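[1] quick one: sequence plus predicted model below, questions after.
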Amino acid sequence: MSTLQGRIADSVGNWVDRNAPSAVKPYLRLSRFDRPIGAWLLLIPCWWSAALAAMAAGWSLPNVWHLILFFVGAFVMRGAGCTWNDIADHDIDKRVERTRLRPIASGAVTLSQALAYAILQSLVGFLVLVQFNGFAIATGIASLGIVALYPFMKRVTYWPQIVLGLAFSWGALMGWAAAFGQLDLAPILLYLGAIAWVIGYDTIYAHQDRADDLFAGIKSTALLFGADTKRMLMLFYGTAVVLIGLAGYAAGGGYWFVVGLGAFAIHLGWQITTLDIDDTERCLMQFRSNRDAGLLLFAGMVLDALL
């Protein structure tokens, strides 16, 4: 067990396992640097928003400095959020097969050490945030309550994915706020579309844990939807495409935006048609593939601004 301490099933064979010093491995796993897909999914709405702002303003490219700041901020704040999630869930994680070897649940990191680490990551995230204008800083701070609330929602509602969507989609507001110092219809529509997207892909992710969640008394949309999951994914993914399309229209998007949106929609359709909710490996693969779906849309936005 000592060689596996703090490692979980879907993070084996990564750079943390291979190259990181033993003393820092548990902390890197707390931040999920061994599984960066979550940071990408937090980052992509930020990049969408920055590209949407470029389309609306007639700039040839999104603000590159903002893209870099969002990249750093997404990875750091996702790490802080995951550390907080593991602090809140340490007793539950011990009873779930996929999470029982997380650093706190396995004893590799104490609760006090994890709390100090979460604070440190949050301070780094704050240093990134203060590089933006005052309105964007206030907008970013406003998200913290949702982030703090999320780990507890799975105990009280079958819709914790909505709260996750509210938190993980916040970047859809941030790129526009950083560019213009205000919010308008386009980023709000983008935010709502991103929430629907998050509910869809996190439902796929939650199907990995159905049996353990039932045993632990944890609720999720995967348990709620069950055999109707594909039909509900059609609803949420379809809503995401429509709302994001309206956001692009409100920002003056043209041909290449439509191409990117079409590629995004086709990818989501592929996820629905090929999903097997009883195949945990396929669920994980399709969840991870949402990074590619999001980057296809981002590429279309950038091309629209450029061309």
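    Received the coordinates, thanks.
[2] C-alpha only now, for contacts and for neighbours.
    Fine.
[3] and for Ala194, the neighbour number?
    30 (other Cα atoms under 10 Å).
[4] residues contacting it?
    45, 165, 169, 172, 240, 244 (Cα atoms under 8 Å, 6 or more residues apart in numbering).
[5] this is the comparison structure:
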Amino acid sequence: MTDFSAPVADATANWVDTYAPLWARPYLRLARMDRPIGTWLLLMPCLWSAALAAGVADDLSHLPSTLILFAVGALVMRGAGCTWNDITDRDLDAKVERTRSRPIPAGQVTAKQAAVFLALQLLTGLGVLLQFNWFAVATGIASLIVVAVYPFMKRITYWPQAVLGLAFSWGALMGFAVILARIDAAALWLYAGSIAWVIGYDTIYAHQDTEDDALIGVKSTALLFGKNTRSWLALFYALAVALIGVALWSAGAGLLAWLGLAAFAAHLSSQIIRLRIADSPLCLRLFRGNRDAGLLLFAGLVIDALVRTWS
């Protein structure tokens, strides 16, 4: 008999394993509700973009509702993306120590059941998206192309983190699409900077699996960079800060936004200094720390938008 109470190896001591009904636990694990960090990281570019666009518009009236809808959308679509990833990677996951306890390879749900759950999440995400203008709806739907191909990239390129960056940074476009019904140059620069940031932090994350990945033939920037990861991380984090800086300049952001970017840069610098690629628990902690880095930047952007609107 399948044990629905058995936790995922890298997500112990969480609310799903403690409080959720047994029947719901496999589905909540598919959606990564036991690991909220991915939702935070998907949400960050949305928050940045919305705050920056509100500053450009000199209008904060739609910002609170937009942020709430973005939060709900990030929660649902991150879950959908992870469910799709687990469906496509179920055979690979069974071969990796960290992932073999996920619901599908562990036999807690079938691939067909997971597909039905995926459809329900996508419908919920569509319901959130339809609250926005039609330009934003079209922009959001376009992201599904990147999301759909991402799980297959690790099989053919050492740069799946770049494709993840394209998907996880899409929110950098959505804030402008929702608030201004257009995509300015500032949004494109913000998108590019976020992609560089994602490549950096997901390389740190991928160092947890390098031995298993090498054995089963899965590719990643962690394997590509190897012992040179610190130098590559410094390059991508520097690019992230520089490109986001161009976005702020293009949007006419003020001092407080720049202070937020400086705090963001300081946090990224601390990750570079502390990184030890052979220390998996440390890699996980540094990866998770990017939520706080993103919130520092968001704080600067939203306070700057308030100042610009009231001045």
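    Structure's in. What do you need? All values derive from a computational prediction rather than experimental measurement.
[6] what two of the contacts of Ala194 of structure 1 are the furthest from one another?
    The distance between the two most remote of those (Cα to Cα) is 14.5 Å, for Gly165 and Ile244.
[7] can I get the buried part of the contacts of Ala194 of structure 1 as one PyMOL selection?
    This is the PyMOL syntax for the buried subset of the contacts of Ala194 of structure 1, where burial follows 16 or more other Cα atoms under 10 Å:
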select buried, resi 45+165+169+172+240+244
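[8] could you redo the contacts of Ala194 of structure 1 as JSON lines and give each row distance to Leu190 of structure 1 and secondary structure?
    Formatted as JSON lines, the contacts of Ala194 of structure 1 follow (distance: Cα to Cα, whole Å; DSSP: H, G, I helix; E, B strand; the rest coil):
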{"residue": "Pro45", "distance to Leu190 of structure 1": "8", "secondary structure": "helix"}
{"residue": "Gly165", "distance to Leu190 of structure 1": "12", "secondary structure": "helix"}
{"residue": "Ser169", "distance to Leu190 of structure 1": "9", "secondary structure": "coil"}
{"residue": "Ala172", "distance to Leu190 of structure 1": "6", "secondary structure": "helix"}
{"residue": "Ala240", "distance to Leu190 of structure 1": "8", "secondary structure": "helix"}
{"residue": "Ile244", "distance to Leu190 of structure 1": "5", "secondary structure": "helix"}
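[9] show me which of the contacts of Ala194 of structure 1 is closest to Ala53 of structure 1.
    Closest to Ala53 of structure 1, out of all of the contacts of Ala194 of structure 1 and judged by Cα to Cα, is Ala172, at 10.4 Å.
[10] in contact with whatever residue of structure 2 lines up with that closest one, which residues?
    In structure 2, the residue matched to Ala172 of structure 1 (TM-score structural alignment) is Ala172. Applying Cα under 8 Å, 6+ apart, one finds that Ala172 of structure 2 lies in contact with 45-49, 187-188, 190-191, 194.
[11] how about the residues you listed, which pair is most distant?
    The widest separation within the contacts of Ala172 of structure 2 (Cα to Cα) is 14.9 Å, between Leu47 and Leu188.
[12] what about those two, which has more around it?
    Leu47 (29 against 19).
[13] spit out the contact partners of that one.
    Per Cα under 8 Å, 6+ apart, neighbours of Leu47 of structure 2: 67, 70, 171-172, 175, 298.
[14] at 10 Å what do you get?
    For Leu47 of structure 2, the contacting residues are 40, 53, 63, 66-68, 70-71, 171-172, 174-175, 294-295, 297-299, 301-302, by Cα atoms under 10 Å, 6 or more residues apart in numbering.
[15] what's the ChimeraX syntax to select whichever of the residues you listed are buried?
    Buried subset of the contacts of Leu47 of structure 2, written as a ChimeraX selection, criterion 16+ other Cα under 10 Å:
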select :40,53,63,66,67,70,71,171,172,174,175,294,295,297,298,299,301,302
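[16] narrow the contacts of Leu47 of structure 2 to those in helices?
    Among these, the residues falling in helices (DSSP state H) are 40, 53, 63, 66-68, 70-71, 171-172, 174-175, 294-295, 297-299, 301-302.
[17] spatially central residue in structure 2, please.
    In structure 2, the residue lying closest to the centroid (Cα atoms, centre = their mean) is Leu42, at 3.1 Å.
[18] hang on, that residue packs against Leu75?
    Yes - between Leu42 of structure 2 and Leu75 there is a contact under Cα atoms under 10 Å: 8.5 Å.
[19] go through stretch 174-182 of structure 1 and flag the buried ones.
    Neighbour-count burial for stretch 174-182 of structure 1 [16+ other Cα under 10 Å]: 174-179, 181-182.
[20] could you redo those as TSV and give each row distance to His90 of structure 1?
    Putting those into TSV (distance: Cα to Cα, whole Å) gives the following:
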residue	distance to His90 of structure 1
Met174	31
Gly175	34
Trp176	36
Ala177	35
Ala178	36
Ala179	39
Gly181	39
Gln182	39
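[21] find the residue closest to the alignment partner in structure 1 of Ala50 of structure 2 in space, skipping its chain neighbours.
    Using TM-score structural alignment, the partner of Ala50 of structure 2 in structure 1 is Ala50. Leaving aside its sequence neighbours, Ala50 of structure 1 sits nearest to Gly175 (Cα to Cα, 6 or more residues apart in numbering; 4.1 Å).
[22] Leu233 of structure 2 too?
    Nearest to Leu233 of structure 2 is Gly200, by Cα to Cα, 6+ apart, at 5.3 Å.
[23] now that neighbour, what's its secondary structure?
    helix (DSSP: H, G, I helix; E, B strand; the rest coil).
[24] now do the same contact list for it.
    161-162, 165, 194, 221-222, 229-230, 232-240, 268, 272, 287.
[25] kindly report the same for Ala31 of structure 2.
    25, 39, 75-84, 86, 114, 117-118, 121.
[26] what of Ala216 of structure 1?
    Contacts of Ala216 of structure 1 (Cα under 10 Å, 6+ apart): 91-96, 155, 210.
[27] now Asp184 of structure 2
    Asp184 of structure 2 sits in contact with 53, 173, 176-177, 190, 247, 250-251, where contact means Cα under 10 Å, 6+ apart.
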